[in-house]
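*Asks:* quick one, structure for this:
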Amino acid sequence: MRTEFDFTPLFRSTVGFDRMLDALLAAARVEHLENYPPYDIEKLGEDEYRVTLAVAGFHEDELTVTARQNMLVVAGDRRDREGAGDGSDGGGRQILHRGIAARAFERRFELADHVVVVGASLSNGLLTVDLRREVPEAMRPRRIEIGAPSPSRPRKQIEGKPEGERKAA
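*Replies:* Purely as a prediction, here's the structure:
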């Protein structure tokens, strides 16, 4: 059973949430999820994340990690080592059973605003991509000190006598 969600009321009553609502619509439309290669997403700290993909059999030069605006794309292609359909692996061995997946893949991860890729590494068949949220200084919350009014902006008086006249009275 498939349930359709109508996000139209949200579009009418929100401003600036277009990306989030579009992502919800895209998630609702997904019919078949590709599950290769398997992956984990970890939260390491308040602003640090890690994506780990199981890419057994792939070499570093067969993997591509691309960071686009709000998108992380990880792709793998082993075609250059494959035999011509004869069951060999291009290295003189003949494969009798292929249980380790060797197919090409492309896995996409939607990134939140200000999340950047810090680095990637391949070890023991696991590709690790480290991410960090880096909010620009201008967008970070800042504390505003409350102080005396400046001479260029004198304090407005709502009712009663000005402060100087009160003391004289």
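
*Asks:* going forward, measure contacts and count neighbours with C-alpha atoms only.
*Replies:* Fine.

*Asks:* excluding chain neighbours, give the residue nearest to the spatially most central residue of the chain in space.
*Replies:* Nearest to the geometric centre of the chain sits L111, at 1.7 Å (Cα atoms, centre = their mean). Nearest residue to L111 in three dimensions, chain neighbours excluded: N70, at 4.5 Å (Cα to Cα, 6 or more residues apart in numbering).

*Asks:* which residues are in contact with that neighbour?
*Replies:* By Cα atoms under 8 Å, 6 or more residues apart in numbering, the contact set of N70 is 110-115.

*Asks:* cutoff 6 Å now
*Replies:* Contacts for N70 (Cα atoms under 6 Å, 6 or more residues apart in numbering) come out as 110-112.

*Asks:* let's see this one next, to set against the first:
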Amino acid sequence: MRTIDLSPLYRSFIGSDHLASLVDAAARSEKQSTYPPYNIELLSDDKYRVTMAIAGFSKDDVTIQVEENTLTITGNKKVEGKENAERKYLHKGISERNFERKFQLGDHVKVLAADMENGLLHIDMERVIPDAKKPRTIEIGSRLLENERSQ
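*Replies:* Take a look at the predicted model:
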């Protein structure tokens, strides 16, 4: 594994310990399985889509959960029992194994919707920056009102 020296970042950024934890999380996720395959698309400046190829899974087999900036997609295929035991494959290339895939979401990224069509799971997301976090121009010589100071 490569070692990354983050000391130049610590000199330039305040709160870069958060950045270090993100790099550590990325290093851990490299060890993650490549199943199921997925794409991450940029639809517009603040809109994203994750598309996962989950052939053989139904809507009831898939769980999508967001907790503390982590999007977790879990697939648990229910075993059909007797019907699967009687099948004899000459070649089995369609994987039906259970999976769990996690994505680290950026600040203020919200999951809008999820849809499944033709074996593809689409999850749409958007970055919604609150007004308090948006840049604003301060006029020189202006005085802040009391309620603006508390923000």
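
*Asks:* circling back to that earlier point, tell me how far the equivalent of the residue nearest to the centre of structure 1 over in structure 2 lies from T70 of structure 2.
*Replies:* In structure 2, the residue paired with L111 of structure 1 is L105, using TM-score structural alignment. Plainly put, L105 of structure 2 is 6 Å away from T70 of structure 2 if you go by Cα to Cα, to the nearest Å.

*Asks:* K88 of structure 2 now?
*Replies:* Distance, K88 of structure 2 to T70 of structure 2, by Cα to Cα: 39 Å.

*Asks:* out of the two, which sits in the busier spot?
*Replies:* Taking neighbours as other Cα atoms under 10 Å, K88 of structure 2 and T70 compare with T70 leading, 13 against 8.

*Asks:* got the contact list for that one?
*Replies:* Neighbouring residues of T70 of structure 2 by Cα under 6 Å, 6+ apart: 103-105.

*Asks:* for structure 1, just list every one of the strands.
*Replies:* Applying DSSP state E to structure 1 gives strands spanning 39-43, 48-54, 63-68, 71-76, 105-110, 115-123, 126-133.

*Asks:* mind listing what's buried in the fourth one?
*Replies:* When burial is assessed from 16 or more other Cα atoms under 10 Å, strand 71-76 of structure 1 yields the following buried residues: 71-72, 74, 76.

*Asks:* same question, the shortest one
*Replies:* Residues of strand 39-43 of structure 1 classed as buried under the neighbour-count rule (16+ other Cα under 10 Å) are Y39.

*Asks:* go on, stretch 29-47 of structure 1?
*Replies:* Neighbour-count burial for stretch 29-47 of structure 1 flags 37, 39 (criterion: 16+ other Cα under 10 Å).

*Asks:* and if you look at stretch 5-23 of structure 1?
*Replies:* Quick answer for stretch 5-23 of structure 1 (16+ other Cα under 10 Å): L21.

*Asks:* that'll do, ta.
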